[in-house]
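**Q** Below are the sequence and a predicted model; questions follow.
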Amino acid sequence: MKIAALQMVSTPDVERNLAAAARLAAEAAAAGAQLIALPEYFCLMGRNDRDKLGIAERLGEGPIQAALATIAREHRLWLIGGTLPLRTADPERVRNSSLVFAPDGTRVAHYDKMHLFAFDNGRERYDEGRVLEAGSAPVAFDAGGWRVGLSVCYDLRFPELYRALMHPPCDLIAVPSAFTYPTGEAHWELLLRARAVENQCYVIAPAQGGRHENGRRTWGHSLIADPWGQVLACRDEGEGIVLAELHRQRLAEVRQQLPALAHRRL
């Protein structure tokens, strides 16, 4: 299966972001991608955290979800829709949710980001808990016989989530992200390759990558890694697509030669 990670530099304008996502998806589909993944907050990089509240949708309705379903249906592909804000019972909180659409446009999976990012280095400060409500359960889905595990950005630092997704083992793990520049520079590739190696599966990591209109700079470096931790393709910064092929034989070889998953004791 050919897959594509779509790298974006999203803006505070939802319509512009949806248009960019559709354009990149069309490019990936034309290149033969059967599964594509958008980055975290592909639909909005707001000027402040509370901007998410203004565009939040109810699950199953709204223009952002409709746009994702249309992309999947028009190009007949599996679409991991990065993340978008979904409403909760608390009007001051949203879920940071990753929705998956099948080639016929139906929603087949829904994962709410479990781990909420906080960071303060004296120059940059983030606290997602101010407006986000954390999810509570791991989610995986079947994409034409490939088992795909879902996660989002800061989840990457919690290997126990990925271990929970490996019963049965995933063939591919998705990590749509908007890593900050300093944390991405230090840890992004290191953590992604570690998750691939320890779980002996492919990893697709579509990211925000560049200088945004709100002044924030994200790390980018969207990549796809194989079960041995080899980076198959990567894009440093700027809008674009990252393509690679998944091979069942490669999964089988790695798991047979070094049967670490079979040796788990916890």
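**A** Looks like it arrived, so ask away. Computed from a predicted model, the values in this text were never measured in an experiment.

**Q** hey, let's count contacts and neighbours off CA atoms from now on
**A** Will do.

**Q** How much space separates the residue nearest in space to the middle of the chain from G60?
**A** The residue lying closest to the centre of the chain (C-alpha atoms, centre = their mean) is P176, at 1.7 Å. Here the distance between P176 and G60 works out to 21 Å (C-alpha to C-alpha, to the nearest Å).

**Q** same question, G105
**A** From G105 over to G60 the distance is 12 Å, taken as C-alpha to C-alpha.

**Q** Between these two, point out the one with more neighbours.
**A** When neighbours are counted by other C-alpha atoms under 10 Å, G105 comes out ahead of the other of G105 and G60, with 22 against 10.

**Q** who's in contact with that one?
**A** Residues in contact with G105 (C-alpha atoms under 8 Å, 6 or more residues apart in numbering) are L68, A69, T70, I71, A72, R73.

**Q** element containing the nearest residue to C170 once chain neighbours are set aside?
**A** By the measure of C-alpha to C-alpha, 6 or more residues apart in numbering, the closest residue to C170 outside its immediate chain neighbours is R147, 4.9 Å from it. With elements delineated by DSSP states H and E, R147 resides in strand 146-150, which encompasses its position.

**Q** now do I3
**A** With elements taken from DSSP H and E, the one containing I3 is strand 2-7.

**Q** List of residues touching that strand?
**A** Everything outside strand 2-7 that qualifies as a contact, by C-alpha under 8 Å, 6+ apart, is 21, 24-25, 28, 32-39, 204-209, 220, 222-224, 235, 238-246.

**Q** Put this next to the first one:
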Amino acid sequence: MQQNLRLCIAQMTSTNRHAGNIAFVEHAVQHAVAQGCDLLALPEAAGMMNKDRDDARTQITVEAEDPFISACKRLAAEHGIWIQTGSTPVASGDGRFLNHANLINAQGISVAQYDKIHLFDVFLEGRPATGESSRYAPGAEGVVVDTPWGSWGMSICYDLRFPHLFRDYALRDATIMFIPSAFTVPTGDAHWETLLRARAIENGAYVVAAAQVGNHDDGRITWGHSLVIDPWGKVLTDLGGTEAGLAVVDLDMEMVRRSRDQIPNLRNARDYTVRHITT
């Protein structure tokens, strides 16, 4: 396993058209390569953020024909860099979309695909219900993929609130958990960093959480604060909550083993039952 990974994490204000977002990724790849990065990590909805369902349907297609995914493959191959695409909507086959992520290697090959499992159907006080499941179909499987830097686990945004997914990944020796997101401002302010640091600490893994930020074409406002967190829970970078940007972070993959050796909770877990007492 290669010990050192140089990562470029991207924070975006995605548009409601593929073209503008592809242009941003082209710039991000050029920056990452100039900085000697091995990997570019993008946020949820990096390919397109568009809550106008009718307009979105005129653009969204199956993965094999998606212009954003195709552009990421081309850029990865041309520049010899891995790209974690964050996510982009693709057609599901049942009239809804899939919130879909790819991990693309330095040859431009998609070596792993993941569809968001847990959909954001929540009811925040003073705000309309989100109802993500009315537009998106859920994924059905978690994904861990072997890379030269160890195994990596894939997730998207609301998956963050389901810690058993990341525990399953850690038990399969995942060294990095990708959590690309487009958090709302109220939930981001209240929960974002706390939950991300918890996932890193309890699993002894790096968390890479590229995020959307600011005011989007479709009227949404997102929290930002893209974070990279080490296995001990230390925030290595925070891109803030006001504008798009890029940051380069060096990850020592050996720190995963050291953290898990010091606090071996993955080995210490025991089977148990719960006794419910009524009075």
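**A** Perfect, thanks for sending it. All values reported here derive from a predicted model rather than from experimental measurement.

**Q** tm score of chain vs chain?
**A** TM-score for the superposed pair, counting by TM-score structural alignment, normalised by the length of the first structure: 0.95. Supporting figures: 265 aligned residues with a C-alpha RMSD of 1.5 Å.

**Q** so stretch 13-29 of the first structure matches what in the second structure?
**A** Applying TM-score structural alignment, one finds that stretch 13-29 of the first structure aligns to the residue range 17-33 of the second structure.

**Q** pull the longest helix from the first structure.
**A** The helix of greatest length in the first structure, counted in residues with DSSP state H as the criterion, is given as helix 181-199.

**Q** chain center to that helix: distance?
**A** Using C-alpha atoms, centre = their mean, to the nearest Å, we find the averaged C-alpha position of helix 181-199 of the first structure to lie 14 Å away from the chain's own average C-alpha position.

**Q** just checking, what packs against that helix?
**A** Helices and strands in packing contact with helix 181-199 of the first structure are listed as helix 159-164, strand 202-205, strand 217-219, strand 222-225; criterion 3 or more C-alpha pairs under 8 Å, 6 or more residues apart in numbering; DSSP states H and E.

**Q** looking at the second structure, where would I find the counterpart of that helix?
**A** Alignment of helix 181-199 of the first structure against the second structure: residues 185-203, by TM-score structural alignment.

**Q** on average, how far is that stretch from the matching bit in the first structure?
**A** Using mean C-alpha distance after the TM-score superposition for the first structure, stretch 185-203 of the second structure ends up 0.5 Å from its aligned counterpart in the first structure, as a mean over the superposed pairs.

**Q** buried set for that stretch?
**A** 185, 188, 192-193, 195-203 (16 or more other C-alpha atoms under 10 Å).

**Q** Stretch 39-48 of the second structure too?
**A** Of the residues in stretch 39-48 of the second structure, those buried by neighbour count under the rule 16+ other C-alpha under 10 Å are L39, L40, A41, L42, P43, E44, A45, A46, G47, M48.

**Q** Pretty sure G233 of the second structure sits against N203.
**A** No: when contacts are counted by C-alpha atoms under 8 Å, G233 of the second structure is not listed as touching N203 (10.0 Å).

**Q** Report the mean deviation for the longest strand along the first structure after fitting onto the second structure.
**A** The strand that spans the most residues within the first structure, counting by DSSP state E, is strand 94-101. In the superposition with the second structure, the average deviation recorded for strand 94-101 of the first structure is 0.8 Å (mean C-alpha distance after the TM-score superposition for the first structure).

**Q** Summarise which helices and strands that strand is packed against.
**A** Applying 3+ C-alpha pairs under 8 Å, 6+ apart, one finds that strand 94-101 of the first structure makes contact with helix 63-75, strand 78-80, strand 84-87, strand 107-112.

**Q** Of those, give the one that comes closest to P169 of the first structure.
**A** Between P169 of the first structure and those, the shortest separation by C-alpha to C-alpha is 17.3 Å, and it involves strand 107-112.

**Q** Name the surrounding residues that touch that closest one.
**A** Here strand 107-112 of the first structure has contacts from 69, 95-102, 134-141, 150-151, using C-alpha under 8 Å, 6+ apart.

**Q** What count of nearby residues applies to R17 of the second structure?
**A** A count of nearby residues for R17 of the second structure, using other C-alpha under 10 Å, gives 18.

**Q** give the contact list for it.
**A** With contacts defined as C-alpha under 8 Å, 6+ apart, the neighbours of R17 of the second structure are G47, M48, M49, N50, Q59.

**Q** could those be laid out in JSON lines, adding distance to M12 of the second structure and secondary structure?
**A** Formatted as JSON lines, the contacts of R17 of the second structure follow (distance: C-alpha to C-alpha, whole Å; DSSP: H, G, I helix; E, B strand; the rest coil):
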{"residue": "G47", "distance to M12 of the second structure": "10", "secondary structure": "coil"}
{"residue": "M48", "distance to M12 of the second structure": "11", "secondary structure": "coil"}
{"residue": "M49", "distance to M12 of the second structure": "11", "secondary structure": "coil"}
{"residue": "N50", "distance to M12 of the second structure": "14", "secondary structure": "coil"}
{"residue": "Q59", "distance to M12 of the second structure": "20", "secondary structure": "coil"}
